[in-house]
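K.L.:
Dropping the sequence and predicted coords here.
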Amino acid sequence: MEILIKVSQFILSLSLLIVLHELGHFIPAKLFKTRVEKFYLFFDYKFSIFKKKIGDTVYGIGWIPLGGYVKISGMIDESMDTEQMALPPQPWEFRSKPAWQRLIIMLGGVFVNFVLGIFIYIMLMYAYGEKYLPNENVKDGVWVQDSLAMNLGLQTGDKVLTIDGEKIKKFNELTLGFVNGNNFQIERNGLVIDKEIPEDFISQLVDRSKDAGPVIAVRYPFVIAQIQKDSLNAKADILPKDIITAVNGYPVLYYDQAKSEIAKYKGQNISITLKREKEIKEVPVKVSNYGNIGVVFGGTSYNDLEKLGYYDLANIEYSFAEAIPAGWNKSVKTLTDYIKQLKKIFNPSTGAYKGLGGFISIGSIFPSEWSAEAFWNITAFLSIMLGFMNLLPIPALDGGHVVFTLWEMITGRKPGDKFLEYAQVTGFILLIALLLFANGNDIFRLFK
């Protein structure tokens, strides 16, 4: 059922983005009296799931869910309709229109993607606001338990101040900051220390187990989630949600402190101080030879930590007027972060290419339970990502057509039809290769 929910959200989001992107080409084409022969969601090689002709345009749904398209008369596109291009140009054809009109038609889809992403982010800010843990509120530093964080040179208690000279606003942006960054600055025991991010950090991140925890976490109190049935202390006066505040009289604030203190007493009898709602209890326990007391720690959310007084969360509500700049800023940050990641993908030494994913990766980012906020957040991100990718100057993408049209507008010379055909084929081969590589990565990770 979880997979079905993820797949359904993925198809709904993808369909929405494709239809609106193609509508961005369709509307200016119609405004400039250019004939649109087909408007398709997904590709229809050999046959269609549905199609209906209205006026000059056939509207349909194909069976290959790899995208969608509008077929504009007199344009060399993925349809590779060379027979039509061999005939004399007609007034309603794309190739007969002025260069500025063709440029607008080609930029229409990208324009819609960017506007859609910005609009969704604005509405999300207005509807839900923002709730996050400010990085500056992590007063006692981070909890380091992952080898990847250790390889960065981090220790428990370090405060991450900046990445690439920029102050970190939200704690949950740290890992993405390390992915995109080159250096960072920490405070350790009152000293400010500069550190470099390993060039292959992304490669290490991709190669770690998918079950691994967060690279960096906040420091949690030792909240007991469960008492193991076969432990030495199964009959001790310990209950779920109890918080360990001292070990043998030594005060502990966080789990890492309590765990380290308990481990000093392997095979011994000690007392632990528990906070149970408003009650404080001293409980005698036995420490195993492995240095634990047979309880499971965890199950504490940021909201719980705020209620317990460990961290103050920022909870910002926006009026509609305030949501506009907030949504814009979110869109700009999303785009700049994506561009930074794309740059690293093209640098083989970073290993970022190993993290490139296809449909499985995209589908997996949707939650296993329906959440309107999560769905629209992901859709906004994908819309901006789709807009930028289509703007890349690769033949077969909108950006490739834009480059050729701009060349014509600047030089006054229009590229020949044969050149455009070869460029389209080359671009199509590149895209298929990229698609195979990305989805091959997905399959490899599944088997791995």
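P.N.:
Everything's here; your move.
K.L.:
Only C-alpha atoms from now on, for both contacts and neighbour counts.
P.N.:
Fine.
K.L.:
Residue 408 reaches residue 99, doesn't it?
P.N.:
Yes - with contact defined as Cα atoms under 8 Å, residue 408 counts as touching residue 99 (7.4 Å).
K.L.:
ok, second structure coming up, stack it against the first:
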Amino acid sequence: MVRLNRRQALRVMALGGTALATAACGSPLASGLAGTPLQPEQVKFWNLWSGGDGARAQTIFERYRAAHGAGSLEATTLAWGSPYYTKLSLSIVGDRPPDVAVCHLSRLSNFARAGLLTELTPQMLAGAGIDGTQFDASVWRSGLVGGKAYGLPVDIGGLVLYYNTEICGRAGLLDNGRLRPITGEAAFRAALKAATGAGAKWGLVSPVIADPSSNWRIFDTVYTQMGGPPLLGDDGTRITMDDRTAAESLRWLRELTAAGLSPDTATDVTSVSLFASGQSAFLIHGAWQVPTVTDAEVPFSLAPIPQLFGRPAAFADSHTLVFPRTDQDLRRALGFAKFFLENTDVWAQGGALPVYRPVLEGDWFRGYEPVASTAPTKDIAVYDPPAWYAGAGSAMQTLAGSQVALARQGLAGPDEAVRAIRDQLAGYAATPSPL
């Protein structure tokens, strides 16, 4: 059993956002805490991909094994969210990490500042035939920590606008089969009303109930478009939210449901099913729902989130490949990472945008519609602010998103919800980072 001192234990809990005991009582981890025999010729890769993402990743894994040998890769899939990050941090602190691991870009700075990742110097990357110019510039810059690289971005998955082409066609919203550009909230509201007039029960659906993360994403998008600064500043030690803008964002979101243009009872699952069954003309959700909507055989296409207010913006996050701190030679691990990036045409079939430029700018992806239509999302992406309690599946997303949901349902007023967000985050901001 790995024994940690108090500082190490606090670091693990902060990075994972869950109790250390949860990780300690989990199943044995391949090539980690279980002390399995090391195979120097084998790359050990940890990820959190299940479902469709897991199937696409498995395709890439099999391609790698076919090229490098059946025993060349040991891929371990762990539970998404805080349990994954707790186990990853525990494995690194306990000196039994994988060679390569997946980390959301929104969590990357936490691991890097805690000294748990290997810095990827230009010389190190050059040895594997990789350099920063091979990645979309905006995503690459977003992943730097103190100007240094600690991860290789795989994709960008953000909020996008799904639209039913049949309903929108009847409503006069299409031009040559594609959605006409929508600029401004008045034009957006008019489009929703036109869609309901063309037979849709709802103009727009998006998750509201039992899904704090989705509520955070749509709030962060609207709030940023309205000109709101990041909620947190100085690495999470200050709450920099503009309360007036935050309340106005919630007020606008509530108006959509109060006007009957969007349901306030949709969950993650029902929001997708309402769109997939043709009951809604539009769906705002993550790009990762593309396979589900495609399987439903509803006529649809995609567009970036419209600019409704002063600044174009859409919530986004990215998967990155990181390399836990080690004194081992990383050439084999970097070789696997480059192979994975070169095969992100497979990954893009899940809806996310590849950010490795040879794939992103290649003929295949340029013609891969409707996903290719969302490419501008990478230029308007808004990531979570850096903080030890922020990022994918974090306390910040859960606390803020829960209040957003109450406001969207009319169960809390906009000002009341904003005060609750500020009050609940204040304790985290006042707590010194344990990293």
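P.N.:
Structure's in. What do you need? Being a predicted model, the structure only gives us computed values, none of them experimental.
K.L.:
What value does the TM-score take for this pair?
P.N.:
Superposed pair, TM-score by TM-score structural alignment, normalised by the length of the second structure: 0.27. Supporting alignment: 187 aligned residues with a Cα RMSD of 6.7 Å.
K.L.:
Look at residue 408 and residue 99 of the first structure and report which has more neighbours.
P.N.:
More crowded of residue 408 of the first structure and residue 99, by other Cα atoms under 10 Å: residue 99, with 20 against 14.
K.L.:
Quickly note the distance from the more buried one to residue 403 of the first structure.
P.N.:
Remark: distance between residue 99 of the first structure and residue 403 of the first structure (Cα to Cα, to the nearest Å) = 12 Å.
K.L.:
go on, residue 127 of the first structure?
P.N.:
Residue 127 of the first structure is 39 Å from residue 403 of the first structure, by Cα to Cα.
K.L.:
Can you give me the neighbour number for residue 398 of the second structure?
P.N.:
The tally of other residues near residue 398 of the second structure (other Cα under 10 Å) stands at 19.
K.L.:
How about the one 10 residues further on?
P.N.:
The burial count assigned to residue 408 of the second structure is 28, neighbours taken as other Cα under 10 Å.
K.L.:
which non-adjacent residue is nearest it?
P.N.:
residue 254 (4.5 Å; Cα to Cα, 6 or more residues apart in numbering).
K.L.:
got the residue ranges for the helices in the first structure?
P.N.:
Under the criterion DSSP state H, helices of the first structure are mapped to 2-31, 82-86, 99-128, 147-151, 174-180, 201-207, 255-262, 302-307, 320-345, 359-364, 372-391, 398-411, 417-447.
K.L.:
Just the buried residues of the fifth one, please?
P.N.:
Using 16 or more other Cα atoms under 10 Å as the test for burial, helix 174-180 of the first structure gives 174, 175, 177, 178, 179, 180.
K.L.:
Name all residues that make contact with residue 381 of the second structure.
P.N.:
Listed by Cα atoms under 8 Å, 6 or more residues apart in numbering, the contact partners of residue 381 of the second structure are 158, 313, 314, 315, 316, 317.
K.L.:
ignore the last one, residue 52 of the first structure
P.N.:
Counting by Cα under 8 Å, 6+ apart, residue 52 of the first structure has contacts 58, 59, 60.
K.L.:
Touching, the first one and residue 39? I think so.
P.N.:
I take that to be residue 58 of the first structure. Yes - using Cα under 8 Å, residue 58 of the first structure is in contact with residue 39, at 6.2 Å.
K.L.:
Looking at these two, which is more packed in?
P.N.:
More crowded of residue 58 of the first structure and residue 39, by other Cα under 10 Å: residue 39, with 23 against 16.
K.L.:
Go ahead and confirm that one touches residue 62.
P.N.:
No - using Cα under 8 Å, residue 39 of the first structure makes no contact with residue 62, being 10.3 Å away.
K.L.:
now the end-to-end length of stretch 389-401 of the first structure.
P.N.:
Across stretch 389-401 of the first structure, the terminal residues are separated by 13 Å (Cα to Cα).
K.L.:
Let me have the helices of the first structure in TSV, extended by distance to residue 167 of the first structure.
P.N.:
TSV is the format used below for the helices of the first structure (distance: least, Cα to Cα, whole Å):
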stretch	distance to residue 167 of the first structure
helix 2-31	33
helix 82-86	55
helix 99-128	22
helix 147-151	19
helix 174-180	10
helix 201-207	20
helix 255-262	26
helix 302-307	22
helix 320-345	14
helix 359-364	29
helix 372-391	23
helix 398-411	34
helix 417-447	33
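K.L.:
So which of the ones you listed is the most surrounded?
P.N.:
helix 99-128 (a mean of 21; mean count of other Cα atoms under 10 Å).
K.L.:
and it, what does it pack onto?
P.N.:
helix 2-31, helix 320-345, helix 372-391, helix 398-411 (3 or more Cα pairs under 8 Å, 6 or more residues apart in numbering; DSSP states H and E).
K.L.:
quick one, which of those helices is nearest to residue 115 of the first structure?
P.N.:
helix 372-391 (8.5 Å; Cα to Cα).
K.L.:
how much does that closest one deviate in direction from helix 320-345?
P.N.:
Put simply, helix 372-391 of the first structure runs at 50 degrees to helix 320-345, going by axes from the mean of the first three to the mean of the last three Cα atoms, to 10 degrees.
K.L.:
List of residues touching helix 372-391 of the first structure?
P.N.:
The contact list for helix 372-391 of the first structure (Cα under 8 Å, 6+ apart) reads 9, 13, 17, 109-114, 116-118, 120-121, 124, 128, 331, 334-335, 338, 365-367, 397-400.
K.L.:
Share the number of residues neighbouring residue 164 of the second structure, please.
P.N.:
Neighbourhood size, residue 164 of the second structure [other Cα under 10 Å]: 23.
K.L.:
Please read the previous query as pertaining to residue 93 of the second structure.
P.N.:
Quick note: residue 93 of the second structure (other Cα under 10 Å) scores 21 neighbours.
K.L.:
surely it meets residue 6?
P.N.:
No - the criterion here is Cα under 8 Å, and residue 93 of the second structure misses it with residue 6 at 11.9 Å.
K.L.:
Packing partners of the lengthiest strand in the second structure?
P.N.:
Under DSSP state E, the strand in the second structure containing the largest number of residues is strand 155-164. Using 3+ Cα pairs under 8 Å, 6+ apart, the elements in contact with strand 155-164 of the second structure are strand 280-286, strand 300-304, strand 314-317, strand 319-322, strand 353-354.
K.L.:
tell me the angle the first one makes with strand 155-164.
P.N.:
Calculated by the same axes, to 10 degrees, strand 280-286 of the second structure forms an angle of 170 degrees with strand 155-164.
K.L.:
contacts for strand 280-286 of the second structure?
P.N.:
157-164, 167-168, 192, 195-196, 200-207, 214, 271-272, 274-275, 305.
K.L.:
Thank you kindly, that will do.
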